[in-house]
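Student: pasting a predicted model and its sequence here:
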Amino acid sequence: MVQSQVIRIALTAVTSVFVYYALKFLRFQCRKLTSPLRHIPGPKATHWIMGNPEVLSKDTQSIQRKWIAKFGSTFTLFGALNTRHLFTTDTRALSYVLQHGENYQKPKSRREGIVHGQGLLRVRGEQHKNQRRIMNPAFGPLQLRELTPIIFDKVNLMRDLWFREVPAGGKPVTLNALSWLSKAALDIIGLAGFHYRFNSLNPEGKPNELNAAFSAVFAASLGSFGSVNTFVRGMFPILDAVFPDNRRLKVMEARKTMAHVGNQLLAESKSQFSSENDKGGEKVKARDLLSLLVKANMSQDGGRHLTDDELSGQIPTFLVAGHETTSTATTWALFSLTQHPAVQSKLRDECLTLSTDTPTMDELNALPYLEAVVREALRVHAPVPLTYRSVTKDDVIPLGTPFVDVNGVRHESIKVARGDTVAIPIMSTNHSATIWGEDAEAFDPERWLEGNTPEGAHGIPGVWGNQMTFMGGPHACIGFRFSLLEMKALLFSLLRSFTFELAVPSEDIVPKQTMVRRPTVASQPEKGAQLPVVVRRYEA
């Protein structure tokens, strides 16, 4: 009797799961057959399950250029399970999508990634608006001025470590710039973000528990990016519960550690402000971003306060948004400088006009050529070249440039349905020949000087720099000023002290798309992401 009951329960469970996924599959197929995107032309699918996976390949830019040349600024490509995704570089359409974030939200699968908790990168709707409202002041110019000395402490530590590696007298040494910059960025965001010492740059130090946990989560996420296994598990979450793989188990364990440390850091941050009354009203000066958030949250008179889960959830958000993207962007900037010695020399001369190696934020921002180089590096080498938005309700997207559908009908707008996906081609927009001219692919900081920016670039809906690198609208990168400050500080310190050449032929450097677009050496795939540069001390 007992055995038969167990069998019935098991059969009921299996049947329920089967029916659930069968209905889900039918809804999915119905959406494919009725989506208004089916009438928009585009390239054919090249993979039976992943559609057009070449959009994530190292050749994605040349492929996208061919698509744009053939189909125009608006077309469709195929995503997973061969569903059509809208792809457009039309700046009016992009502006509309980014400004209506409540209708065009980051897909759940792309909000998960390596970020966990209730941080800004994962929440939506009113919760996102409330977090953004409380967090905005912490990322303003006033607070960043306070963080500048923290950034330069780590930047100049890395410079001093390089002095140990690079002998005097013009003798060269080959270093992996990406590895060093990644360590520096991690140390910077640890201290500036939540007053935590990763000690990544400490040659004698051992990885602490948060460092080890973050490294484990990040490595596992990089290894699984874009794989069929990851896609299938995203479609069927029950597989992780029933058949968790080693990667998943490692991630779960590392996230527990990150959550534990995050709660400790939050408690310490809160205690310093709650103890103000015990000090006779003496004000505690908040410097790191987490402390600024805690203090701002405690002083909220109206509106909803952030919960402890939301506050601690910002720690993995800071790690992801403030670590890998900035270090990768700075690495690509160094690559461009190795390919343009005259630009490298001109930038070094400008940086040497300051008599200090710890300038203020205002002094850094007053260097026009440094600003131009950073702008051009971020335009040409956007760390995140492509992202997506999921349509949450039927809508009509206006266009600046009409398109002709497969039936020969001209359209000045695009109908989208709930469940459709819109691709946001960050790099293709940054490289648009229509906007930037025939030299759009070239690295040329001069285009940013003396009002040289083309008129068409002013229509790009980015939050900064007439480009899409930091996105735009209410979901634009909240920490873009911090990232720019860190990138400028790194280039300022390194260019004043060293000269750089590429250690391999330039054609051997190819990008690999994971969560960010990192440089690799094609002839050394076993070494993973890297940028080997020949470094010499600069001796005037």
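Tutor: Looks like it arrived, so ask away. From a predicted model like this one, the values you see are computed outputs, not experimental measurements.

Student: C-alpha only now, for contacts and for neighbours.
Tutor: Noted.

Student: burial count for the closest residue in space to Ala220 that isn't next to it in sequence?
Tutor: Distances taken as C-alpha to C-alpha, 6 or more residues apart in numbering place Arg247 nearest to Ala220, at 5.9 Å, with adjacent residues excluded. Arg247: 15 surrounding residues under other C-alpha atoms under 10 Å.

Student: if I read this right, Arg247 contacts Leu222, doesn't it?
Tutor: No. Applying C-alpha atoms under 8 Å, one finds Arg247 not in contact with Leu222, separated by 10.8 Å.

Student: before we move on, the earlier item: how near is the residue nearest to Ala220 to Phe218?
Tutor: Going from Arg247 to Phe218 by C-alpha to C-alpha, to the nearest Å gives 11 Å.

Student: and the longest helix along the chain, what's buried?
Tutor: Ranked by residue count, the top helix of the chain under DSSP state H comes out as helix 2-34. Within helix 2-34, the residues scored as buried using 16 or more other C-alpha atoms under 10 Å are Arg31, Lys32.

Student: this is the other structure I want to compare:
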Amino acid sequence: MGITQSTTNISDLDWLSFLTTSIDDPNARLILAFASAIALGSIVSAVRSRSNTTTRLRGPPSESLIWGVAKKVPLTEHAAAQYTAWEAEYGPGAYRIPFTLGKEKIVLFDARAIAHFFAMDNTVYIKTAQSRSVLRNLAGEGILWAEGDVHRRQRKVLSPAFTNAAIRSLNPIFYDCAYKCKDTWDTLTKNGEALIEVQDWMNNISIDAIGLAGFSHDFNTLGGDRAGAVDAFDATGANAPASFTNMLPLLLLVFPWLDKLPSPNKKRMNQFNDALNDLSERVWKKLKDEGAGDVSEKSIVGRLLRAESSDTSLQLSKHEVIDEIKVMIIAGYITTSTSLTWALIELAKNPDAQARLRTEITQFSDEDPSYEDLVGDKLPYLDAVTHETLRLHPSVPELTRVAAVDDIIPLSAPVTDASGRTVDRISIAKGTLVGCPITAVNRSPAFWGADALEFRPGRWIEGVEKGSAKDLTGHRHLLTFASGPRTCIGKGFAIAEFKTVLAVLVRNFTFDIEGGKSHKVTITRGSSLPGRKIFGENGKFLALKVSRVA
């Protein structure tokens, strides 16, 4: 796949020194120094508190008193290869890894265990305090943050806005955004081939689409404007050392309050929050001034405001609407733009697949494919390219939850535990970390065959249900949108936008990349915001060679 991730090796002795250089406030440095004094106590406490009710699985030995092996699995696609290697050595099905400050994490690769894990997400398995704190800071108390009954209520309120009928009415917005991009690219390529940093343009398409379709707000980034929230979003993590962005989430698992300390990253986070709050307030005011009746067919939020219900508990308050606007901006902006960028990269590296897709799309010679054409069976190769991209490049590389109560996880096949016993289920004690490495499972040869790491859309034409992948839960046997009660509510929205934009761009342009399949791609992410930047070789923003279709 040519994916690399640079890391800096920081020993147990100098981890505190490294972190304190990233903190601005002298008082905050003192607080962090105090944290180091209690770190050892945390390790001892974690080891002593491990309940005998948790099955002792096999796994790699700890490599660090502070980190365990956690530094080997940063929250990027790079970690997938490491998870897969451990699965081959300590699996099959499940294993444990020593984690930060004495904690351990159970890693699931077994289809039945994964199905159980996702089915119990939101009840037995819940977000860690660290992840909830970050999500609350980002998007308030919206559907991404909510748990239990609060989450179920919010999902019930939001669901009508994401039906097929609702998305069908929004599809013209996706086409409009795609054609605005096309018109500009026509100008850029009028004298032949042009080098275009495609991720910037996919970001523009996604933010304009979510603004118009989500809440009738035109960011007009495709027209040259820039939204303050987008600038702040893109800036997050830009100047933070790669090793710091990898380690901070690990420390936050044990010390959630570290996220409140003054730092360059916290400053960028505050700038993002200020811009997002300002935008959300303006959107709310616009919707209320126009009236719900005027915007009901224009946006998701308009539909929600318009919805009639005899149950007043299902009505949205101003606070809830504003928080859901934040969720839509964050989730809609990052997920679709990153997926579209990856699709263009993969097609540039695989010209035969690109040509086959273009041939299929051009059967619609007089008009664009309708919504039914896009999501139905008239464009099977577009569907295959879509899901192959989502398989290889999920927006969320892994999920980690903490057990809220004791649990028993069933397995498809028995495993051998650390003492050599054969067990067909895993006992999980309350407080245990349990994770599903989504990218690794999506790329696992055990489920997807020997060519699992290859971009091969044809596997979807042949039928993935013929292999072991059919045992996986989730949309089309993928874990990309999660599964169970927390399945991504915007899945249909994202797929419709993805297919619409890809159809327009591939129909009108050809894409090439210097070096072809050998071109290495580097992924970076912010330490708190889920932003991702895709770089080409030599640390430059990735640019593709774009030409008009003759």
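Tutor: Thanks, I have it. In this text, all values refer to a predicted model and were calculated from it rather than measured experimentally.

Student: TM-score of the superposition?
Tutor: Taking TM-score structural alignment, normalised by the length of structure 1 as the basis, the two superposed chains have a TM-score of 0.85; 505 aligned residues with a C-alpha RMSD of 2.9 Å.

Student: so what's the gap between stretch 201-213 of structure 2 and the chain middle?
Tutor: Stretch 201-213 of structure 2 has its C-alpha centroid displaced from the chain centroid by 17 Å (C-alpha atoms, centre = their mean, to the nearest Å).

Student: give me the mean distance between it and structure 1.
Tutor: By mean C-alpha distance after the TM-score superposition for structure 1, the fitted stretch 201-213 of structure 2 averages 1.3 Å away from its aligned residues in structure 1.

Student: that stretch: which residues count as buried?
Tutor: Buried positions in stretch 201-213 of structure 2, judged by neighbour count with 16+ other C-alpha under 10 Å: 201-213.

Student: so where in structure 1 does it end up aligned?
Tutor: Aligned using TM-score structural alignment, stretch 201-213 of structure 2 spans residues 180-192 in structure 1.

Student: what residues does that stretch touch?
Tutor: Residues outside stretch 180-192 of structure 1 that contact it (C-alpha atoms under 8 Å, 6 or more residues apart in numbering) are 147, 150-151, 154-155, 158, 196-201, 287-289, 318-319, 322-324, 326-328, 330-331.

Student: what is the aligned counterpart of Leu144 of structure 1 in structure 2?
Tutor: Aligned counterpart of Leu144 of structure 1 in structure 2: Ile167 (TM-score structural alignment).

Student: so its match is in which element?
Tutor: According to DSSP states H and E, Ile167 of structure 2 maps onto helix 164-188.

Student: next helix or strand past the longest helix of structure 1?
Tutor: Downstream of helix 2-34 of structure 1 (by DSSP H and E), the next one is helix 60-71.

Student: quick one: that next one to structure 2 mean distance?
Tutor: With mean C-alpha distance after the TM-score superposition for structure 1, helix 60-71 of structure 1 departs from structure 2 by a mean of 1.8 Å once superposed.

Student: next helix or strand past that helix?
Tutor: Sequence-wise, the next helix or strand downstream of helix 60-71 of structure 1 (DSSP H and E) is strand 74-78.

Student: what range in structure 2 matches that next one?
Tutor: Counting by TM-score structural alignment, strand 74-78 of structure 1 falls onto residues 94-98 of structure 2.

Student: where do the helices sit along the stretch 101-250 of structure 1?
Tutor: With DSSP state H, counting those that start in this stretch as the criterion, the stretch 101-250 of structure 1 has helices at 108-112, 125-135, 141-165, 177-194, 209-224, 228-235, 238-242, 246-274.

Student: right, so of those helices, which gets closest to Pro385 of structure 1?
Tutor: Ranking those by proximity to Pro385 of structure 1 (C-alpha to C-alpha) places helix 108-112 first, at 14.2 Å.

Student: please give me every residue in contact with the equivalent of Ile49 of structure 1 over in structure 2.
Tutor: Alignment note: Ile49 of structure 1 maps to Ile66 in structure 2; criterion TM-score structural alignment. By C-alpha under 8 Å, 6+ apart, Ile66 of structure 2 lies in contact with Asp12, Ile43, Thr100, Leu101, Gly102.

Student: likewise for Asp451 of structure 2?
Tutor: Asp451 of structure 2 is in contact with Pro445, counting by C-alpha under 8 Å, 6+ apart.
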